[in-house]
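Enquirer: Return a 3D structure for these sequence lines:
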Amino acid sequence: MVFNAIAVWLLIASVPLWIYRWFLFSRLTARERLMFKRLVAQRHESSFVFAVRMAGYLIALAVAVFFVVFGLQYLKYGNFGITTYSDTIRSRFYSGIEPVDQALDSYHYDQMLPVAALTTILLVTVAFTLVTAALRDISLIRRLQKKVKKLAS
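Expert: Sure, this is the predicted structure:
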């Protein structure tokens, strides 16, 4: 539940960040754009590779937690008892918009717990990657503009 809310807020925050990033990028000259693209390609990790690595870490962590929890449940009760997400987690994140809430119920809350955890991990990964990539680019563009301004004067 908490991770779903974090992912939604990160997705909401990514929209103005990407708008601001594209605004700053559009104000660059052709030479500055080329320098920016070269800096991103040479010095920074690809956003896709970062997202895959982050998703891998989160999936490994989730598998370890599931292994411990379901292992302890098997030792205590003699079965794994994997249930749906809605049976395990009672609180839900509703938007108040009926079609969105129905989609959340069918695609997330009614899924088996490991599948719901994987969808949450993927949502958090995408949202976090969008925010960090936008912040990285904004920071890089601003530093590039300062250095070009120093060289020009």
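Enquirer: drop to CA atoms for contacts and neighbour counts, all remaining ones
Expert: Will do.
Enquirer: Show me the helices in this protein, by range?
Expert: 2-26, 30-43, 47-77, 85-88, 98-104, 113-152 (DSSP state H).
Enquirer: With mean neighbour count as extra columns, can I get those in JSON lines?
Expert: Shown next, in JSON lines, are the helices of the chain (neighbours: other C-alpha atoms under 10 Å):
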{"stretch": "helix 2-26", "mean neighbour count": "15"}
{"stretch": "helix 30-43", "mean neighbour count": "12"}
{"stretch": "helix 47-77", "mean neighbour count": "14"}
{"stretch": "helix 85-88", "mean neighbour count": "15"}
{"stretch": "helix 98-104", "mean neighbour count": "12"}
{"stretch": "helix 113-152", "mean neighbour count": "17"}
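Enquirer: One more, please, to line up against the first structure:
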Amino acid sequence: MSMSIFCVSLTLVLSIFSGTDGYFYHMMRQCRYSSKDLQGIELITSYVFNQAEYIRFNSTVGKYVGYTEYGVKNAEAWNKGPELAGELGELERVCKHNAPIDYSAILDKTVEPHVRLSSVAPPSGRHPAMLICSRNGS
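Expert: Just a heads-up that it's a prediction; the model follows:
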């Protein structure tokens, strides 16, 4: 099977509900693979409060970026502290470590898609025929 472009994403989510007023916090970590040799691997860790992402770490950027006033303050502190080194370590510890499992569970079990083209008469009389393309499989 030849595969020119593919992307696998492993996502870990930590959610915390706080109090009766409905505050909601979650952290989501994604490992994105664009090649089997792990050269294009990317780690993204997002921190969300009440459905608004306020800070994100992206291994391609190499640092935390804040999206709210609170997130910008945290990003400045975390980029100067041990949090940055810890997050860079997650790329190795989580993403690269789990890559063989992800590939064997997902990519190695994919099949080539089946594509079928057909010409049909359209429901209205404006055009003499319609070309329909349908795909089954991966």
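Enquirer: Give me the TM-score for this pair.
Expert: Aligned and superposed, the two chains score 0.27 in TM-score terms (TM-score structural alignment, normalised by the length of structure 2); 62 aligned residues with a C-alpha RMSD of 4.8 Å.
Enquirer: got the buried residues for the lengthiest helix in structure 2?
Expert: What stands out as the longest helix in structure 2, according to DSSP H, is helix 69-80. For helix 69-80 of structure 2, a neighbour-count test (16 or more other C-alpha atoms under 10 Å) marks 71-72, 74-75, 78-79 as buried.
Enquirer: Need the max-distance pair from these.
Expert: G71 and N79 (11.8 Å; C-alpha to C-alpha).
Enquirer: And the strands in structure 2?
Expert: Along structure 2, counting by DSSP state E, strands occupy 8-18, 23-33, 42-49, 52-58, 63-66, 114-120, 130-136.
Enquirer: ok, and which of those has the densest surroundings?
Expert: Greatest average neighbour count among those goes to strand 63-66 (a mean of 21), per mean count of other C-alpha atoms under 10 Å.
Enquirer: Output the contacting helices and strands for that one.
Expert: strand 52-58, helix 69-80 (3 or more C-alpha pairs under 8 Å, 6 or more residues apart in numbering; DSSP states H and E).
Enquirer: now with 10 Å?
Expert: On a contact count with 3 or more C-alpha pairs under 10 Å, 6 or more residues apart in numbering; DSSP states H and E, strand 63-66 of structure 2 meets strand 42-49, strand 52-58, helix 69-80, helix 82-90.
Enquirer: CSV please, covering these and showing distance to T11 of structure 2.
Expert: Listed next are those as CSV, based on distance: least, C-alpha to C-alpha, whole Å:
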stretch, distance to T11 of structure 2
strand 42-49, 9
strand 52-58, 14
helix 69-80, 21
helix 82-90, 13
